[in-house]
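**Student:** sequence and predicted model, in that order:
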Amino acid sequence: MDMKEVVYVVSDSVGETAEFVVKAVATQFNGGQVDIRRNSYVEDEEDIEDVILVAKQGRSIIAYTIVVPALKAYLDKRAQEEGIYAVDLLNPLMNAFEKKFNKEPNHRPGMMRKLDDEYFRKIEAIEFAVKYDDGRDPRGILRADIVLVGVSRTSKTPLSMYLAHKRYKVANVPIVPEVKPPDELFQIPRSKCVGLIISPDKLNEIRTERLKALGLGARANYASYERILEELDYAEKIMKRVGCPVINVSNKAIEETAGLILDILKSERSFG
């Protein structure tokens, strides 16, 4: 495709869904070399006229997701008048829903915008979890919705990512006897923090398997009972000092522990 060929993505929301569809189609034509220009939050006829003005200057297509009938009709009318090919990415499927399920669409652009907002909040939360994983930057503790603390191999990272997908910003802090906990940990409300504990037997099993996977000796101090008991004892003291609720993750799936964390935080904030 010539780079002068343009697809104008027009939406009464962010327009990311429409752009994704256009890119998916474009990949079927010489590797997707098409100029995509997004026009988000189109709200009135004037916004549509702005797109029509530039689209009619060259070879172009308008691909749109507009749910307000009057606005859609205006775009269709003006595109036809100017000889511009305009493709409605939503209406065929909305019609199918309406006919097959016998339901009326809301025709509210805010519904689409809400989905976009939720998507971006999830992405932001995932990026937050990565940035503040394993105590990399203690400043994240003060910004987090949830702070997880625990010794190594108590599922802090997978829990952080799971909760991030539910749009919670999570920082996690490893508790190690040789390392002083960050001051920020004692500056946050207890309602934001959850301690993760585990039985010595289960932790020994997990750490031994971890060492094997890394090709290291199973007798390394990391997996020894003496070391594990020392770490768990130290972690318990830190959690008591913070005053945070504690969950035993010994035989729990990530989903179960995450549910308990959210229940605890909801309860703490209700009565805190």
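**Tutor:** Perfect, thanks for sending it. Numbering: from 1, shown residues only.
**Student:** use CA for all of it now, contacts and neighbours both
**Tutor:** Fine.
**Student:** list the contacts of residue 132.
**Tutor:** Taking CA atoms under 8 Å, 6 or more residues apart in numbering as the contact definition, residue 132 lies against 138, 140, 170-172.
**Student:** got it, and residue 208?
**Tutor:** 218, 223.
**Student:** flag every buried residue along the helix or strand harbouring it.
**Tutor:** Using DSSP states H and E, residue 208 maps to helix 200-213. By neighbour count on 16 or more other CA atoms under 10 Å, the buried set for helix 200-213 is 200, 203-204, 207-208, 210-211.
**Student:** please apply the same query to stretch 109-129.
**Tutor:** Applying a neighbour-count criterion of 16+ other CA under 10 Å, one finds 109, 112-113, 116, 119, 121-122, 124-129 buried in stretch 109-129.
**Student:** looking at those residues, which are in helices?
**Tutor:** 109, 112-113, 116, 119, 121-122, 124-129 (DSSP state H).
**Student:** which ones are touching residue 51?
**Tutor:** Here residue 51 is in contact with 8, 39 (CA under 8 Å, 6+ apart).
**Student:** strands of the stretch 51-200 of the chain, start to end?
**Tutor:** Counting by DSSP state E, counting those that start in this stretch, residue ranges of the strands within the stretch 51-200 of the chain are 60-65, 85-88, 146-150, 170-174, 193-197.
**Student:** and of these, who's closest to residue 6?
**Tutor:** When the strands of the stretch 51-200 of the chain are compared by CA to CA, strand 60-65 sits nearest residue 6, at 4.7 Å.
**Student:** just checking, what packs against that closest one?
**Tutor:** strand 6-11, helix 16-26, strand 85-88 (3 or more CA pairs under 8 Å, 6 or more residues apart in numbering; DSSP states H and E).
**Student:** one more pass at 6 Å, please.
**Tutor:** strand 6-11, strand 85-88 (3 or more CA pairs under 6 Å, 6 or more residues apart in numbering; DSSP states H and E).
**Student:** relative to residue 96, how far out is the residue lying farthest from the centre of the chain?
**Tutor:** Here the chain reaches farthest from its C-alpha mean at residue 81, the gap being 41.9 Å by CA atoms, centre = their mean. Applying CA to CA, to the nearest Å, the value for residue 81 to residue 96 is 28 Å.
**Student:** please compare the first structure with the one that follows:
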Amino acid sequence: MSGDRAKLHLHLVSDSTGETLESIAKAGLARFEGVEAIKHFWPMVRSEGHLDRVIEEITRKPGLIIYTLVDGGVRERLEQRCTSLGLPIVSPLDPTIGALSELLGQVATRRPGRQHVMDAAYFQRVDAINYTMVHDDGAGHDDWEEADIVLAGVSRTSKTPTSIYLANRGYKTANIPIVPQSPPPGLLFGLKSPLVVGLTTAPDRLVAIRRNRLLTLGQAPDTDYVDLGGIESELAYARRLFADHDIPVIDVTRRSIEETAAAIINLVQARADRASDTKAAAIGSDPN
């Protein structure tokens, strides 16, 4: 390949929605610099006739084929055609499924899209999303006790996008802005069920984010909202608040939303593990 950026056609062929393949492709591409990946999505491919139409398009724009196909006939046809065309083809889930099958002593199911069935986890995720949407920016604080997580932080510390991401992982998440002129309700510090997490960031980074936000809204970018001294005071106030109430803090300065959410989920799990260990210890020490 020539030029400053390598161009790659990436064909994602799935008998389901293709979400798994998209995540795998994204993770793989992140390891390479200077690549212009043109992704072609081919979801719900469950018949040989449908596959033949997909292969026609792949032939016009050859590249790497990544696939997840359960049906043996469709899968074999794709593999044979790609081999005859000299195109690279990968089934990324095969090693994992093979290892699980061996360890569990079971043959993997051949039902396409089984991970997307409307089971209890699905409805839990929908419930979490609904809860999170109506508990954004300090709203609905009367029932924060029903949340799994409550995020707190000054304006533009990624509270809302992180909340939405966590909701998609099945966690009911509320969030509240920390404003020195309007302290949060006292009930925030007395919550028993949800884990309260503080989000913070570097002052200069926050100045840039807020200034871009004002420009996007067509507002003057030079206000107290983006004053460095004022922002430093806001962040200091929030840090004192978190320290006074023993609230764990995550610095989002160099973290993506996914990385911040992963750190929060780790805190939730660690808290659950501690509670489980305490309960087990109490049961073990009970003479009855």
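**Tutor:** Perfect, I can see it now. Quick caveat: nothing in here was measured; it's all calculated off a predicted structure.
**Student:** report the TM-score for the pair.
**Tutor:** With the length set by TM-score structural alignment, normalised by the length of structure 1, the two chains reach a TM-score of 0.58; 177 aligned residues with a CA RMSD of 2.8 Å.
**Student:** hang on, the earlier thing: mean shift between the helix holding residue 208 of structure 1 and structure 2?
**Tutor:** Helix 200-213 of structure 1: mean distance to aligned residues in structure 2 after superposition is 0.6 Å, counting by mean CA distance after the TM-score superposition for structure 1.
**Student:** what span of structure 2 lines up against that helix?
**Tutor:** Mapping helix 200-213 of structure 1 onto structure 2 (TM-score structural alignment) gives residues 203-216.
**Student:** same question, stretch 128-137 of structure 1
**Tutor:** Stretch 128-137 of structure 1 corresponds to residues 131-140 in structure 2, going by TM-score structural alignment.
**Student:** tell me the span between the first and last residue of that stretch.
**Tutor:** Stretch 131-140 of structure 2 end-to-end distance (CA to CA) = 9 Å.
**Student:** quick revisit: among the strands of the stretch 51-200 of structure 1, which comes closest to residue 19 of structure 1?
**Tutor:** Taking CA to CA, strand 60-65 is the member of the strands of the stretch 51-200 of structure 1 nearest to residue 19 of structure 1, at 8.4 Å.
**Student:** under the alignment, what does residue 150 of structure 2 map to in structure 1?
**Tutor:** Residue 150 of structure 2 maps onto residue 147 in structure 1, by TM-score structural alignment.
**Student:** show the contacting residues for its match.
**Tutor:** Applying CA atoms under 6 Å, 6 or more residues apart in numbering to residue 147 of structure 1 gives the contacts 170-172, 192-193.
**Student:** make a PyMOL selection of the buried ones in the residues you listed.
**Tutor:** In PyMOL, selecting the buried portion of the contacts of residue 147 of structure 1, with burial taken from 16+ other CA under 10 Å, looks like this:
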select buried, resi 170+171+172+192+193
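**Student:** of the contacts of residue 147 of structure 1, which pair is most distant in space?
**Tutor:** Using CA to CA for every pair in those, the one that comes out farthest apart is 172 and 192, at 11.4 Å.
**Student:** so the counterpart of residue 270 of structure 1 in structure 2 is in which element?
**Tutor:** Taking TM-score structural alignment, residue 270 of structure 1 has residue 273 as its aligned residue in structure 2. According to DSSP H and E, residue 273 of structure 2 maps onto helix 257-284.
**Student:** quick one: that helix to strand 195-200, angle?
**Tutor:** With axes from the mean of the first three to the mean of the last three CA atoms, to 10 degrees applied, the angle from helix 257-284 of structure 2 to strand 195-200 works out at 150 degrees.
**Student:** show me what helix 257-284 of structure 2 is packed up against.
**Tutor:** Counting contacts by 3+ CA pairs under 6 Å, 6+ apart, helix 257-284 of structure 2 is packed against no other helix or strand.
**Student:** mind listing what's buried along it?
**Tutor:** 257, 260-261, 264-265, 268.
**Student:** and for stretch 156-168 of structure 1?
**Tutor:** By neighbour count with 16+ other CA under 10 Å, stretch 156-168 of structure 1 contains the buried residues 156-157, 159-165, 167-168.
**Student:** out of those, which is nearest to residue 23 of structure 1?
**Tutor:** Checking the buried residues of stretch 156-168 of structure 1 against residue 23 of structure 1 by CA to CA gives residue 165 as the nearest, at 24.5 Å.
**Student:** map the closest one across to structure 2 for me.
**Tutor:** Matched by TM-score structural alignment, residue 165 of structure 1 corresponds to residue 168 in structure 2.
**Student:** how do the contacts of residue 132 of structure 1 look in structure 2, which are kept?
**Tutor:** With both residues aligned by TM-score structural alignment, their matches' CA atoms under 8 Å, the contacts of the contacts of residue 132 of structure 1 that structure 2 also has are 138, 170-172.
**Student:** list just the nearest of those to residue 180 of structure 1.
**Tutor:** Each of these was checked against residue 180 of structure 1 using CA to CA; the closest is residue 138, at 11.9 Å.
**Student:** residues near that closest one, how many?
**Tutor:** Using other CA atoms under 10 Å, residue 138 of structure 1 has 19 neighbouring residues.
**Student:** so how far is residue 243 of structure 1 from it?
**Tutor:** Residue 138 of structure 1 sits 19 Å away from residue 243 of structure 1, going by CA to CA.
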